[in-house]
Structures are given as C-alpha cells and as structure tokens.
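Colleague: based on what follows, work out the 3D shape:
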Amino acid sequence: MFRLWKWYQNCLTFHPVKTQVISSAILWGTGDIAAQYVTHSAAKTHLQTSQDAEKEFKINWKRVGITSMFGFGFVGPVGHMWYEGLDRFIRLRLQLRPKSAKFVGAKLAMDGLIFGPLDLIVFFSYMGFANGKDASEVKEDLKRDVFPAFMLTGTVWPIIQVANFRYVPVRYQLLYVNLFCLLDSAFLSWFEQQNDAPWKQWFTSFNPFNEK
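Modeller: Modelled structure (predicted):
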C-alpha cells in the first residue's frame, strides 16, 4: 500500500492532470457498477415472479463506460483546475489566511454554490444526451433531478469538504473528493436510474425554479 501511495504521488508530481483524469474515470466507473448492483438488489425485492427474482446481476458495461467518461472528461480535468484555482483565488485575491475559519468558509461557500450545481447540471445533461435523449427530454430531466440531488448531496458534501479544505493539501484535495465520489457517483447513478420516483416528485414540489 505504501508503494502504491508513493507511485501515486510520483504520478501526481509529474503528470498531475493525467493522474487526476484517470483516477476520476476509474472511481466514477466503479461507482456506477455499485449503483447498478444496488438498483438490481432493490428491484429483486419488489419482483412478483420467482423467474424474475432469480435473474442474475449483469453489469451494463455501456453505462459504466458512459459514467467513466464523465469522470474522465469533466470531473478529472475540471476538478483539478477548480481546486487549484479556488485555493489561489482565496489566498491571493481575498487574502484569507490558509486553514482559518474564514478561509475554509469561503471555500465551502464557493464550492457548494458554484461547482456543486455545475457538477449536477453537467452530469444529468451528459447522461441524458449520452443515452440518446433529445434536448427537450434532457431539460425535463434537469427540472426533475437537479434540485432533489442538490438538496440531498448538500446535506453531506459540506461536512466532507470542511475536512478537505481544513486538513488536506491542495494537490490531494481532488483525490480526497474522488474517494468520496466513489459513493457520490454510485448515488448519482442510482438517482438518475430512479426516473419519476414518487420521492423525487415530493422534492420537486419544493423547487422554487419550477414553472407554475
């Protein structure tokens, strides 16, 4: 494990963006496999016929590839630039002392209000188009999914990011986030597969951006 960590550090030193991109792709793909398994297991408990209940779990590799490409094409490169740029902006432009409460609070606010919603919008848009939906269908997916996902992830990510911004060096912050993204990608993939679940509609009823 120590050798693996040293190897990762070496890759991050000499190939930072490439390392972040590849690790993001692997973790997001793994998260999607977990989401597929959770969805399959949950569905089995609601199946009526024994024949359906005995269906084996089969990985949808196309979906895994699509989700991995989101990590590869967006989370890896954009996340790398975001955390590096966010740290420089707050240190140099806002001139806040690193690790201070104001420093962490400013990072937390900007990450939650800028990168968080952007990440969700890009994810659901990309997944929609990648699965063959047209623009109007993707728009409906965004109206249905973004607000509930933002509310649910917003209860967890601030806690994770406080520790990240307070204790983790900037060069490792995306790795830290990506480790939790293993769970986040599983959650978002599972969330996206729920379509028009009743609990989504309940959240959507509180969405202030819904058209009346």
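
Colleague: from here on, contacts and neighbour counts on C-alpha atoms
Modeller: Will do.

Colleague: roughly how far does Asp32 sit from Gln161?
Modeller: 22 Å (Cα to Cα, to the nearest Å).

Colleague: please give me the structure for this one as well, since I'd like to look at both together:
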Amino acid sequence: MKNSAKNDQFNYWITRVPLLARSRKYTPLFKNLIIGGGLMMVGEVVAQEIKYCSATSHQENSETEQDLSSTSVEVTGDNMNNFKFLCGCWRNRVFSTTHIDIYGVARLGFIGTFQGFYQHFYYTWLDKKLIGSSALVVAKKVVLDEVLVGPASLLVFFMFNGYCKTQSLRGGVDHAKNLFWPAYFSDLAFWPLVQSINFAFVPTRYRVPYIALFMCIWNSYLCLLNSRKSAEQSKRLQGQTAPDPKANL
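Modeller: Coordinates of the predicted model:
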C-alpha cells in the first residue's frame, strides 16, 4: 500500500512539472520539425549530387574543362529528362563528397523546418474542420491544399533562396516571379495524387513526415529547375552583352 501511494504521488508530481507536461503535448511538433528539416536537407544533397553527376558527365563527353567547385552548374533539359543518364552516373559511382554546398544544405534545412512548423498546425486545423475520409472531404482538402499551402510553400522557397543569393528583398521577389508558375504547374501535376492518399489513408500525426518524404523528391526537382533557369538566364545575358562582329567591319 505504501509503495502504491508513493508511485501515485510520484506520477502526480511528474504531471505537475510544466516542462514535462508540455513536452508530451509538443513532442509531435518537435518530431515534425526535425523530420521536415532533415528530409529537406536530404533532398538538397540528392539535387546537388544530380547536378554534380550531370556536370561531370558533360565534361567527360565534351572533353572540356568545367569548374566543379561551384554548385551552380549548368544542367541541360536533356540531361534532366534522361533517366538512364542519371542511373548510369549513379551506377558508375559518380558521387561527390567534397563539392557539397554545406551552406545550401543548411539553408534548405531551415526552410524545411519552417514548413514543418506551419504544416503541423495547418493539418491539425484541417482535420478538425473537415472530418472524415470520404471522397468529398478528401477533394475539399486537396483543393484547399493546392490553393493555400502549395502556393505559400513555393513562394517561401523561392523568395528565401532568392534573398539568400542576392542579399536583397527585390532579388527574392524577382526570383519567385521567374520560377513560381513553372513550379506551380508541376505542383498541380504532382501533389494532388500525393495529397489524396495523404488525406484518405494517412493518420494526422504522420502527415508531415509523409509530406516531407515526397518533399525530398519535390525539392530535388525545384533545385534542378532553379539550375536550368539560372543557366538559361546566363546564356541570354551573354547573348545580349556579346559584341556584334559586324560592328568592326
């Protein structure tokens, strides 16, 4: 009896400790922050490896020198769309352990953590407002996700990356302007199916990890899109600034 009374008193004391009591409440949030940031960092590393593989293979095929110390390498559309090309690179173990942009990985980890934060509260609120997993409820959730969370996530991603690259708010806005619509059209083709499975079958506490897993794939696409657009813009600028050969005649 005495031991039982002591155990009850100890359990009562544990539940009265504010930090311990709150940790039980916020543990899912902390897990979502860690998973969201961690998987986003994995996606960025994968994207950098794909860019490194593309640049290395292009160098070997054309027998020209390229500076591989920069992570902003050119990735052509043919290389990105050629799945066999990428598989061949990975099969030949064309990996880089010294050319990883640690700053870029940390930056994407911060974005993933921030997205995990607001997605945690968003999905919790959404399940309280739209209860059930019927076809109509799932359709409403998918539409809300594409109207609210999808555009917001893309704007945060591109504006933050643009700001970090240009160190100006104007640069972040211009970066988002140039890349938002191509990415959003791809978003409409990719995420509705993923979110339909999410809302129909995945429990609320697992939704942010589930989304973060697909964010690895999605983030790799965004990074490759960013590299391709940057290369196209550089070519246009070089064409505009190139001297006219007829001017010397």
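
Colleague: now which residue in structure 1 aligns to Ala183 of structure 2?
Modeller: Under the alignment (TM-score structural alignment), Ala183 of structure 2 pairs with Ala149 of structure 1.

Colleague: helix, strand, or coil at its match?
Modeller: Counting by DSSP: H, G, I helix; E, B strand; the rest coil, the backbone at Ala149 of structure 1 sits in helix.

Colleague: how near is it to Trp5 of structure 1?
Modeller: 33 Å.

Colleague: what helix or strand is Asp119 of structure 1 located in?
Modeller: helix 116-130 (DSSP states H and E).

Colleague: who does that helix touch, helix- and strand-wise?
Modeller: helix 61-70, helix 135-153 (3 or more Cα pairs under 8 Å, 6 or more residues apart in numbering; DSSP states H and E).

Colleague: ok, average deviation of the last one from structure 2?
Modeller: In this case it means helix 135-153 of structure 1. Here the mean offset of helix 135-153 of structure 1 against structure 2 after fitting is 1.2 Å, by mean Cα distance after the TM-score superposition for structure 1.

Colleague: max-length helix in structure 2?
Modeller: Secondary structure of structure 2 per DSSP state H: the longest helix is helix 18-62.

Colleague: give the next helix or strand downstream of that helix.
Modeller: Per DSSP H and E, helix 18-62 of structure 2 leads on to helix 77-81 as the next helix or strand towards the C-terminus.

Colleague: how far does that next one sit from its chain's centre?
Modeller: 20 Å (Cα atoms, centre = their mean, to the nearest Å).

Colleague: distance of the equivalent of Asp134 of structure 1 over in structure 2 relative to Phe160 of structure 2?
Modeller: Correspondence of Asp134 of structure 1 to structure 2, assessed by TM-score structural alignment: Ser168. For Ser168 of structure 2, the distance to Phe160 of structure 2 equals 10 Å [Cα to Cα].

Colleague: then Phe85 of structure 2?
Modeller: Using Cα to Cα, Phe85 of structure 2 is found at 31 Å from Phe160 of structure 2.

Colleague: and for Asn7 of structure 2?
Modeller: Asn7 of structure 2 is 51 Å from Phe160 of structure 2, where distance means Cα to Cα.

Colleague: so what corresponds to Ile217 of structure 2 in structure 1?
Modeller: Counting by TM-score structural alignment, Ile217 of structure 2 corresponds to Leu183 in structure 1.

Colleague: wait, isn't that match in contact with Gly31?
Modeller: Yes: the criterion here is Cα atoms under 8 Å, and Leu183 of structure 1 meets it with Gly31 at 6.2 Å.

Colleague: of Asp32 and Gln161 of structure 1, which one has the most company?
Modeller: With neighbours defined as other Cα atoms under 10 Å, Asp32 of structure 1 and Gln161 compare such that Asp32 has more, 29 against 21.
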